[in-house]
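Peer 1: how would this look folded up:
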Amino acid sequence: MLRNWIKSNRGFLVLLLCFGIFRTAVADWNPIPSGSMRPTLLEGDVVFVNRLAYDVKLPLTDVVLLPLGEPQRGDVVTFTSPQDGTRLIKRIAAVPGDRVEMRNEVLYINGQAAQYDAPEVVQEAVGVGAMVQATRWTERLGGHERRVQWLHGVPARSTFDAIEVPAGQYLMLGDNRDDSVDSRYIGLVPRHLLIGQARRVLVSADILGHWAPRLQRIGLPL
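Peer 2: Coordinates of the predicted model:
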C-alpha cells in the first residue's frame, strides 16, 4: 500500500525534495524571534537569506564544497551557534586579522574607535510587560554604519579586552548591544558555521502586539 502511495505521489515527493534541497543549499528565510538585532530587525520580521553568499555546502550539513565569497564587516548573517547549535542572526563586527575590543559600549577595530551620533531615546521591551529606556545611535566605523541601541540599567558585557580574530573565524555582535547573546558570550564563530547572508525583510508582523502586518517593512534592505 505504501509503495503504491509513493508511486502515485512521486511527482509531489520529488517537488518536496527539490524544495528542501533549495532551502538548505541555495536560499532560505529566517523568522526573527527575539529583539537582539533591534532596531535593525524586529520580532516578527522574516528575512531572506542567501545561502550562496559565502559557500556552497553539502545540503543538510556544514561541509563546505566550494567557497564563493568573503564575509565582510557589517554583513548581517545567520549562523549555527558554536555553543549549542542554535541558529542565530547577528552582524559581523570583526573579520580574520582584525584586532577588536569594546570599552564601555564603544567598539574599536584595529585601534580605531567607532563614532556615535544621532541619538534617540526610546522605550524598549525586555521580557513580558517590562520596559526600559534605551538610546539608539548611528554607529560609524570603517566605512560602515548601522543603528545600534544600548539599554539603560541592564547588565551586559559592555567591555572586553582586545583580541585578534584568528583565520577562519568571525566576531558577531547584535545591534541591540545589551540584549544579545553574541560572540561576547558564545565565542568566535568558525566560517563553516555561517549559514548565509540576510539580505532583506520579506514580510513582517507585530507578534508582540496583535499580529498586525507591518507593511512598511516589506522589502526593507539590511
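Peer 1: all contacts plus neighbour counts: C-alpha atoms, from now on.
Peer 2: OK.
Peer 1: Residue 203 - how many residues pack around it?
Peer 2: Residue 203 has 19 neighbours, counted by other CA atoms under 10 Å.
Peer 1: again with residue 82
Peer 2: 15.
Peer 1: Could you do residue 49 as well?
Peer 2: Neighbours of residue 49 using other CA under 10 Å come to 24.
Peer 1: where does it sit relative to residue 146, distance-wise?
Peer 2: Distance, residue 49 to residue 146, by CA to CA, to the nearest Å: 19 Å.
Peer 1: Before we compare anything, build this one as well:
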Amino acid sequence: MNFALILFVALLISGGIWLFDALVTGKGRAKDAKLPLLVDYARSFFPVILVVFLLRSFLVEPFKIPSGSMLPTLEIGDFILVNKYDYGIRLPIINQKLIEVGQPQRGDVMVFRYPKDPSLDYIKRVIGLPGDVVEYREKQLIINGRPVPLARVGEYQYVGSGLNYINGQTYQEVLGEHRHTVMIQPEAPPVVVHQVEGDFPYRDNCTYNESGFKCRVPEGHYFMMGDNRDASNDSRYWGFVPDRNIVGRAFMIWWNFGEFGRIGHFIE
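Peer 2: Okay, here's the model as predicted:
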C-alpha cells in the first residue's frame, strides 16, 4: 500500500472541498451559520494532512522492520525513522530528485524500493557504490580488492516470530565511517547459486560460484546486503538498486513493543 499516495489523495479531496466551499457554495453563507458537515471535516483535516504529508515526504518517515535480514543491527518489530533529505530532495509519489544534497555512503543503512516490485520497501546496508567491485568469498567481504576489516565478537541468538538463530557468530565490521555488527552462520554458503535470479539489469556484471560472488556496480546504482549475511535476500540474488529507488537513510529506532531498551538507539 502506497501510504504517500493515499495521503496525497486525501490532501487533494479535503483541500478541494474547502476551496470549493470558499469560492462557490459558501459565498452567500452567513458568518454565524453552521458549516455543512463535509466542509467542516475538510477544514479540520486539511491542515493536519498537509503537515503529515510534508513531514513524511521531505523530512522523516517511519518504517517497521518486518524480517530478520538486518539482525543483529535491527530486530523484527523495530520501528525506525528514515531521513528523507540526506540523499536529495525528491518529489513525493514519483520519487524524482529535485535538489542534490548528498549521496549514499558505504556502510549506510538505507531504505529503498525493491527493484523487482517498487511497491515494496526494503532495508539493507550499502555495500557497493557506483563503480565499486564487490566480492564475498568464504564469508569475507572484499571491496575494490581490499578485504573489509572484520573482527570476531561472539555468538548471537535471536528467538521470535518463528525464527531461531542459534549458531550465529557475530563480527565487528568497518565500512567507511560505520562500525557495526554482522552475523554469519558458518555452515551456510556465502551465496546459494541456484537462487540467483538470472534476468536482473546488469546481470553480466556479476559472476557466481560455490565460494561466493563478484559484482561490478554500474553507474547510478548501489549494491545492498543485509547484516544477517547468510539469511538475507539482497543484491547478490536480485541485483543492483538504482538511484531513483532510494527512499532515505535509516538513523534511529524510535519504538519496539517488546524491548523498550532499544528505543532511542541510533543506527550505525
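Peer 1: Just the TM-score for the two chains, thanks.
Peer 2: TM-score for the superposed chains, counting by TM-score structural alignment, normalised by the length of structure 1: 0.87, backed by 214 aligned residues with a CA RMSD of 2.2 Å.
Peer 1: Please list all residues in contact with residue 74 of structure 1.
Peer 2: Counting by CA atoms under 8 Å, 6 or more residues apart in numbering, residue 74 of structure 1 touches 91-93, 144-145.
Peer 1: Need the buried ones from the residues you listed selected in ChimeraX.
Peer 2: To isolate the buried ones among the contacts of residue 74 of structure 1 in ChimeraX, judged by 16 or more other CA atoms under 10 Å, type:
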select :91,92,93
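Peer 1: okay, the contacts of residue 74 of structure 1 in TSV with secondary structure and distance to residue 206 of structure 1 next?
Peer 2: Shown next, in TSV, are these (DSSP: H, G, I helix; E, B strand; the rest coil; distance: CA to CA, whole Å):
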residue	secondary structure	distance to residue 206 of structure 1
91	strand	23
92	strand	26
93	strand	28
144	strand	29
145	strand	26
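Peer 1: right, and residue 144 of structure 2 touches residue 136 too?
Peer 2: No: using CA atoms under 8 Å, residue 144 of structure 2 is not in contact with residue 136, being 11.4 Å away.
Peer 1: So for those two, which sits in the more crowded spot?
Peer 2: residue 136 (19 against 13).
Peer 1: what's the distance between that one and residue 215 of structure 2?
Peer 2: Taking CA to CA, one finds residue 136 of structure 2 at 9 Å from residue 215 of structure 2.
Peer 1: residue ranges of the helices in structure 2, please?
Peer 2: For structure 2, the helices defined by DSSP state H cover 3-20, 37-58, 235-238.
Peer 1: Check the ones you listed for me and report the most buried one.
Peer 2: Among the helices of structure 2, the stretch with the highest mean neighbour count (mean count of other CA atoms under 10 Å) is helix 235-238, at a mean of 22.
Peer 1: What range does it cover in structure 1?
Peer 2: Here helix 235-238 of structure 2 aligns to structure 1 at residues 183-186, judged by TM-score structural alignment.
Peer 1: mean deviation of the matching stretch from structure 2?
Peer 2: Superposed on structure 2, stretch 183-186 of structure 1 shows a mean distance to its aligned partners of 1.2 Å (mean CA distance after the TM-score superposition for structure 1).
Peer 1: contacting residues around that stretch?
Peer 2: Counting by CA under 8 Å, 6+ apart, residues outside stretch 183-186 of structure 1 touching it are 81-83, 157, 160, 171-173, 189.
Peer 1: any chance of these in TSV, plus distance to residue 204 of structure 1?
Peer 2: Listed next are these as TSV, based on distance: CA to CA, whole Å:
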residue	distance to residue 204 of structure 1
81	25
82	28
83	29
157	30
160	34
171	28
172	24
173	23
189	28
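Peer 1: Which among those count as buried?
Peer 2: The buried subset of those (16+ other CA under 10 Å) comprises 81, 157, 171-173, 189.
Peer 1: closest to residue 197 of structure 1 among the residues you listed?
Peer 2: residue 172 (13.0 Å; CA to CA).
Peer 1: With adjacent residues omitted, what lies nearest to that closest one?
Peer 2: residue 92 (4.7 Å; CA to CA, 6 or more residues apart in numbering).
Peer 1: hang on, isn't the one you found packed against residue 73?
Peer 2: Yes: Residue 92 of structure 1 sits in contact with residue 73 when judged by CA under 8 Å, with a separation of 5.1 Å.
Peer 1: To which residue of structure 2 is the residue nearest to residue 172 of structure 1 aligned?
Peer 2: When structure 2 is aligned by TM-score structural alignment, the residue opposite residue 92 of structure 1 is residue 126.
Peer 1: quick one, what contacts the alignment partner in structure 2 of residue 42 of structure 1?
Peer 2: When structure 2 is aligned by TM-score structural alignment, residue 42 of structure 1 is paired with residue 75. Contacts for residue 75 of structure 2 were tallied using CA under 8 Å, 6+ apart; they are 65, 67-68.
Peer 1: try residue 112 of structure 2
Peer 2: So residue 112 of structure 2 contacts 121-123, 241, 245-248 (CA under 8 Å, 6+ apart).
Peer 1: now do 7 Å
Peer 2: 121-123, 245-248 (CA atoms under 7 Å, 6 or more residues apart in numbering).
Peer 1: now residue 181 of structure 2
Peer 2: Residue 181 of structure 2 touches 72-73, 170-173, counting by CA under 7 Å, 6+ apart.
Peer 1: same check, this time on residue 60 of structure 2
Peer 2: Per CA under 7 Å, 6+ apart, neighbours of residue 60 of structure 2: 81-84.
Peer 1: And those, which is closest to residue 20 of structure 2?
Peer 2: residue 84 (32.8 Å).
Peer 1: how many other residues sit next to residue 125 of structure 1?
Peer 2: Other residues close to residue 125 of structure 1 by other CA under 10 Å number 13.
Peer 1: contacting residues for the residue lying closest to residue 234 of structure 2 once chain neighbours are set aside?
Peer 2: In space, residue 234 of structure 2 comes closest to residue 225 once its chain neighbours are excluded; the distance is 5.2 Å by CA to CA, 6+ apart. Neighbouring residues of residue 225 of structure 2 by CA under 7 Å, 6+ apart: 124-127, 234-235.
Peer 1: what about structure 1, which of those hold up?
Peer 2: Retained in structure 1 (both residues aligned by TM-score structural alignment, their matches' CA atoms under 7 Å) from the contacts of residue 225 of structure 2: 124-127, 234-235.
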